[in-house]
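Visitor: got a predicted structure plus its sequence, pasted below:
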Amino acid sequence: MDFKEFKEKSESISELIENAIDERKQIIVCCHLDADGLTAGSIIGKSIYNEGGRAIIRTLSELNQNCITNLKNQEYDFYIFTDIGMGYVEILEKELENKWIILDHHQSSKEELEHIRVLNPHEFGIDGGVEISGSGVAYLVAKRINSSNRSSAALAIVGALADRQDQGPSRSLIGINQKIILKDAKILGLIKEEKDLVFYGRETKPIHEAIASTNTPFIPLLSGNPDACLAALLSSNFKLKDGERWRTISQLSYEEKMKLIEILIPYLTKEGAKSEIIEELFGSVYTLLREEEGTILRDAREFGSLLNACGRSGKPSIGILICLGDRNEAYYMGEKILSDYRKRITQYLQIINSDVNRMRYEENIVNVIGDDLVDEKMLGAVASIIASSPLFRDKIVIVRTKTKDNDLKISIRRGEKIKDLNIGLIVSEVAKDLNGSGGGHAAAAGAKIPFNQYEKFMTKLIEEIRYGKGGS
C-alpha cells in the first residue's frame, strides 16, 4: 500500500476542483444512488458550496453511453463522478474531453486506474472494497480543498459502513477508514466507537422489535417477524420491560446481552459455531454524537440504512438533503421511506425463503431467482442480506431479477470464509464477453446482461468460480 502517492494524487485532483470553483464554472456532481454514493456526492457538493462554487448534485443508478451523452448535451462546464464511473473512462474522455474527474473505489483496469483524472485507491494497492469507500475518497479530496471539510468525516464513515466495510475484528473498520477518517471524526467529537450488540434500533426499539428489524446478519425465522422474536424471548424468561416500559438493547447489562446471544444462537447456526456468532452480533458500533438521541441518524449504520432506502426507493434527493443537514421535512420523509423500504425487503426475503423454486443450491453456490418479485434497485440489498446469514459463510450467493428493459440484473456476494476469489474481476470479464456490463469488489459485484445470455453467463461464471480464477 502506498498511501503517500494516493494522497499526492488526491491533492492534484482537488486542485482541478478548486480551479473549476475559482473560474466560476457550472459543476455537476454525479453520484451513485446507494448510501455510499449519496454520502460521497454530498461531501463533494458541500465542499464546493462552502467555497462559494456553483454545483448541482445528481444521482445515477448506473452510468452508460446514453447517460454520458445526455450529460454532455446539458453543457455543464465540469463533471465530477463519485462512487461511479469505472469502466467508462474511454467514453468520458471522448465525450467530455478534459472536463471530468472520477472519485471511485471499485476495481478496474490498470489503464483506467492510472488515468490522470481518476482517483481510485486500487491504483496504489489500497483495497477499495474494505479499506476506503467512495465517500472516503470524496472526503480526502474535500479535506484537501479546505481543512474545515473534516466536519464531513462522520458522513464518510456512514458511507463506509453502509458499503459493508466493517470487515475488521468484531465488525470494525480498517485501513484508511479507521486510521484517518474515523480518527478525524473522533478528534472533532463527531463519533463514539464502542462494543455493543449490533442490532438495528438498539437505542430506539423494544428488544424484540430490534431483533426483528435486523437483517445483517439475517436470522432465519426471526428477521422480519417481531411476534416470533417476542415469543422466543418470553419462552426464555428474558426481562423485556421495566414496569410498563419496553427496554432497549442499549439498556441491557453485559450479562443480559450474553444471555440474549445464547437465545439467538440456535436460530443462526446448525453447527454451533458459537464464537463466530458472538463476533457477528457483538461488535463495534458507531454513535454520531452531533445527531439527536433517539433518532435513526444517531447510529451510523442506521443512518446508512435510511440513505440506502431513499436511493433504492426512487427518492435519492431526500437522502441528499439529509446528508446536507435537513433534519426537518426531508428527515421525516426519510423515516417514512425507510419504514416502507424495510417492509418490502422483509416481504422479498419471506417469499424467497418460503418458495423452494426461488432458492437453488449447487455445491457451494446459492442461486436466488428474484424475477417478478425483487425491484432491480433493491437487488444488491437483498443479495447482501441473504449472504450475511451464517448459513452461507462458505457460499457464493447469486441473486437475479428482471429489469424494466427486460434485461437481467445480477448481484453476487462471496461468503466471508471464501478468501482467494475476486468476484468483481470475474464478473467484469464474464459480463463483457456477453455484451453486458459488470464489476465491483473482491467480495461483492453486480452485472447487467441481456436476458437471453443468462445460461451462458451462469455456465461461465460457475466455471470461473470453481477453478478459482480472479484471485484477490
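Guide: Received the coordinates, thanks.
Visitor: make it CA atoms for all contacts and neighbour counts henceforth
Guide: Noted.
Visitor: most centrally placed residue in this structure?
Guide: Asp163 (2.4 Å; Cα atoms, centre = their mean).
Visitor: that one contacts Ile132, correct?
Guide: No: Asp163 is beyond contact range of Ile132, at 9.7 Å (criterion: Cα atoms under 8 Å).
Visitor: related to what we said a few turns ago, give me the distance between the residue nearest to the centre of the chain and Ile157.
Guide: According to Cα to Cα, to the nearest Å, Asp163 stands 10 Å off from Ile157.
Visitor: could you look up the SS state of Ile398?
Guide: Recorded secondary structure, Ile398: strand (DSSP: H, G, I helix; E, B strand; the rest coil).
Visitor: contacting residues for it?
Guide: Ile398 is in contact with Ile365, Val366, Asn367, Val368, Ala383, Ile410, Ser411, Ile412, Arg413, counting by Cα atoms under 8 Å, 6 or more residues apart in numbering.
Visitor: now swap in Tyr88 and tell me
Guide: Contacts of Tyr88 (Cα under 8 Å, 6+ apart): Leu63, Asn64.
Visitor: the residue nearest to Gly189 when sequence neighbours are not counted: neighbouring residues, count only.
Guide: Excluding the flanking residues, the one nearest Gly189 by Cα to Cα, 6 or more residues apart in numbering is Leu289, at 7.0 Å. Neighbour count of Leu289, defined by other Cα atoms under 10 Å: 17.
Visitor: and what of Leu140?
Guide: 26.
Visitor: do a quick rundown of the strands in the stretch 51-200 of the chain.
Guide: 54-60, 78-82, 100-103, 118-119, 191-197 (DSSP state E, counting those that start in this stretch).
Visitor: now render those strands as JSON lines, adding distance to Asp36.
Guide: Formatted as JSON lines, the strands of the stretch 51-200 of the chain follow (distance: least, Cα to Cα, whole Å):
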{"stretch": "strand 54-60", "distance to Asp36": "12"}
{"stretch": "strand 78-82", "distance to Asp36": "9"}
{"stretch": "strand 100-103", "distance to Asp36": "12"}
{"stretch": "strand 118-119", "distance to Asp36": "16"}
{"stretch": "strand 191-197", "distance to Asp36": "18"}
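Visitor: and of those, who's closest to Asp375?
Guide: Counting by Cα to Cα, Asp375 lies closest to strand 54-60 out of the strands of the stretch 51-200 of the chain; the figure is 16.1 Å.
Visitor: let's bring in a second model and compare:
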Amino acid sequence: MDDTVLPSKLLTTLSQAVKIVNGHDFIHVYSHYDADGITAASIIAKTLLRAGKEFKITLFTSLNDENMNTIRSAPSECIMVTDLGASYIEQLDALKCDIIVLDHHTVEKQAKRICYANPHLYGIDGMTSGCGATMAFLFAISMSQGNWDLVQVAFAGIAGDRQHINGLKGLNIYLYEGGLERGYIKVADGSMIPPGQLISELFLSTDPYIAGVSGNADGVAALLDSAGIGREKYNKDLTEEERRKLSSLIALKLMGQGTSMQTMFELTRTRYYLKDWNMDAETLGSLLNGCGRLGLGGIGVSAGMGDTKCLSKAAELENTSKTQIMESVLSLQKNGLNQMKHIQWFDSSELGFTGMVCGIAMQFMGNPSKPTIGINRSGGTAKISSRATFGLLDKGVDLSRALKEACAAVGGSGGGHRIASGGSCPSERSDEFLANLDEIIGEQLRS
C-alpha cells in the first residue's frame, strides 16, 4: 500500500492484523447490523474465504454489556470486531485471545494489548473520512492486493454511513482513487429525483422526504402530472426538460416544508457507480441496510459477498423495509416531535426503525436548530438514537460526548460520532436521561 498517503502507524497496525489472522485457521467476526457494519463484515468474510480461513459472522445492533458477555462466552482463539468496539476497548483488552478491532467511532481508550485500528488514532476524522467498511477494506488489501475489487463493497459502506455527502475525505479518497484507476468505480452527477420507476420510488422516498408526496399516492400522481410526466416513466427515461421541471418542483416543495439549504445541497451529491454490481453505492448500501434492519443480516452479508440469490432476496427485503420506514415516518409526521429547550425527541416504541426515522426527522421534519433524539422504550432497556447537522456541530454540539454523559448519569451507556450517536439506559429513567441531555446540549451551545 502507499505509505505516502496512508499513515505509517496505520500500515503497521494493519500488518500486525494480517500476521495475527495468518496465524489462525478460524476467526469469529463481530460487526454492526447497519449498511456500514454489513459491508465491513462482507469484506472481511470474502477476504478470509479467499485466504482459505474458516469464519463465523455475528451481527449486533450495538456493542453493550450484554453483547460483550456474548463475546466472552463464545470461545475463539481469534476475534475480529468491525464497525464496533471503540467504547469497549478496555473490556476487549482484558480477554485472553487474539483480537483485532477495525472501528471508526470516537476513541475513548487506547488499546494496551489488542490490535486496534481507528482513523481517530491517526489524526483522521472517523465521522467523515473513514468508516468501518473503509478500515475493513484496508485490512483486505493488506492481506492481498487481489482484494481491490472489494473497494466496490466498501463504497456501499461509505455511502451507507453518508461519508460521501459533502465530498470524499481522508482515507476514503485513497479508496476512490484506487477504485477509479482500476475501473471499479465511476462517478455520476447527483439528483433529487430517485432512481427507478418514479411513481413507486417517489412514494417510498425518504431521502428526500417530501411532505404530501412521500407515502401519498395522490400526492405522487399530482407531482408527476404537474411536471407533465407519465405515470409509468422511469428516471432513466426522462428528457432533460422533464428532469429539470421535476427537480424544480421537488425543490420548491422541500423549501416550503422548511428544509435547510445545506440539506438541499446534500441531495444533489455525487453518486458512485459500481462496475461489477451494475448499481450505485447508495443503492447497494440500501439493499444491505434493509437486511440488517429486518433482522436478516446474514442475507445481507452473503449478498455483500456477491451471492446472487441473496442479492435478489435483499431487493425484496429492501422494499419491505422502505414500506415500514415510511409508515413510521408518516406516523411521526402526524404526531410531531416533542420540543424541549435545546433538543427535540420522539418515542419510537411503536414505530421502530429509530435511527433511520431520527435521521429523516432531523433533515426534513424537525427544527434544524435542535438535535433530534429517538427513544424506543418497548423493553426494560431504552434504546436511543440521536442526529444533528453539520451546522449544529459548528455551534459546538457533540452528540458522542453528550450521549455518553447523559446515559451514564442514569445507569446506561452511549457514544458514537459527534453528528450521530446511540445509547441505552433503563426505560424507567429515560425521562431523566432526556432532561440531562437537554442540559448538556445547552451547555455545549453556550460554550
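Guide: Thanks, I have it. Bear in mind the structure is a predicted one, so any value in this text is a computation, not a measurement.
Visitor: give me the nearest residue to the counterpart of the residue nearest to the centre of the first structure in the second structure, chain neighbours excluded.
Guide: Aligned counterpart of Asp163 of the first structure in the second structure: Asp161 (TM-score structural alignment). Spatially, and ignoring its direct neighbours in sequence, Asp161 of the second structure is nearest to Asp36 (6.1 Å; Cα to Cα, 6+ apart).
Visitor: nearest approach to Leu391 of the first structure belongs to which of the strands of the stretch 51-200 of the first structure?
Guide: Of the strands of the stretch 51-200 of the first structure, nearest to Leu391 of the first structure by Cα to Cα is strand 191-197, at 19.8 Å.
Visitor: what's in contact with stretch 315-330 of the second structure?
Guide: 204-206, 214-215, 286-291, 293-294, 351-353, 356-357, 360-361.
Visitor: now those: which count as buried?
Guide: 204-206, 214-215, 286-291, 293, 351-353, 356-357, 360-361 (16 or more other Cα atoms under 10 Å).
Visitor: let me know how buried the closest residue to Ser378 of the second structure other than its chain neighbours is, in neighbour terms.
Guide: Excluding the flanking residues, the one nearest Ser378 of the second structure by Cα to Cα, 6+ apart is Ser349, at 4.9 Å. When neighbours are counted by other Cα under 10 Å, Ser349 of the second structure registers 16.
Visitor: so Ser349 of the second structure, which of the three states?
Guide: Ser349 of the second structure ends up coil, using three-state DSSP.
Visitor: ok, now how distant is it from Pro194 of the second structure?
Guide: Distance from Ser349 of the second structure to Pro194 of the second structure, by Cα to Cα: 30 Å.
Visitor: try Tyr116 of the second structure
Guide: Using Cα to Cα, one gets 39 Å for the distance from Tyr116 of the second structure to Pro194 of the second structure.
Visitor: so which of these two has more stuff around it?
Guide: Each of Tyr116 of the second structure and Pro194 has its neighbours counted (other Cα under 10 Å); Tyr116 has more, 25 against 18.
Visitor: the longest helix in the second structure is where?
Guide: helix 308-335 (DSSP state H).
Visitor: buried residues, it. List them.
Guide: So for helix 308-335 of the second structure, counting by 16+ other Cα under 10 Å, buried means 310-311, 314-315, 317-318, 321-330, 332.
Visitor: wait, doesn't Ala330 of the first structure sit right on Ile322?
Guide: Yes: if you go by Cα under 8 Å, Ala330 of the first structure and Ile322 touch, sitting 6.2 Å apart.
Visitor: you'd agree Val427 of the first structure is in a helix?
Guide: Yes: Val427 of the first structure sits within a helix when classified using three-state DSSP.
Visitor: spatially nearest residue to the counterpart of it in the second structure (excluding sequence neighbours)?
Guide: In the second structure, Val427 of the first structure lines up with Leu403, judged by TM-score structural alignment. Excluding its sequence neighbours, the residue lying closest to Leu403 of the second structure (Cα to Cα, 6+ apart) is Gly414, at 5.2 Å.
Visitor: what do we get in the first structure for the one you found?
Guide: Using TM-score structural alignment as the criterion, the counterpart of Gly414 of the second structure in the first structure is Gly438.
Visitor: can you name the next helix or strand after the helix or strand containing its match?
Guide: Gly438 of the first structure is located in strand 437-440, with elements delineated by DSSP states H and E. For strand 437-440 of the first structure, the following helix or strand on the C-terminal side (DSSP H and E) is strand 444-450.
Visitor: that next one - contacts with which helices or strands?
Guide: strand 407-414, helix 423-433, strand 437-440 (3 or more Cα pairs under 8 Å, 6 or more residues apart in numbering; DSSP states H and E).
Visitor: what's the angle between it and strand 407-414?
Guide: Going by axes from the mean of the first three to the mean of the last three Cα atoms, to 10 degrees, strand 444-450 of the first structure is angled at 160 degrees with respect to strand 407-414.
Visitor: how about the helix or strand following strand 444-450 of the first structure, aligned to which bit of the second structure?
Guide: Once strand 444-450 of the first structure ends, the next helix or strand along the chain (criterion: DSSP H and E) is helix 454-466. Helix 454-466 of the first structure corresponds to residues 430-442 in the second structure, going by TM-score structural alignment.
Visitor: got the buried residues for the matching stretch?
Guide: Ser430, Phe433, Leu434, Asn436, Leu437, Asp438, Glu439, Ile440, Ile441, Gly442.
Visitor: nearest spatial neighbour of the third one, skipping sequence neighbours?
Guide: In this case it means Leu434 of the second structure. Going by Cα to Cα, 6+ apart, Leu434 of the second structure has Ala406 as its nearest residue, at 7.8 Å.
Visitor: same check on the last one?
Guide: Using Cα to Cα, 6+ apart and skipping residues adjacent in sequence, the residue nearest Gly442 of the second structure is His342, 5.7 Å away.
Visitor: again, but for the fifth one
Guide: By the measure of Cα to Cα, 6+ apart, the closest residue to Leu437 of the second structure outside its immediate chain neighbours is Ala406, 5.3 Å from it.
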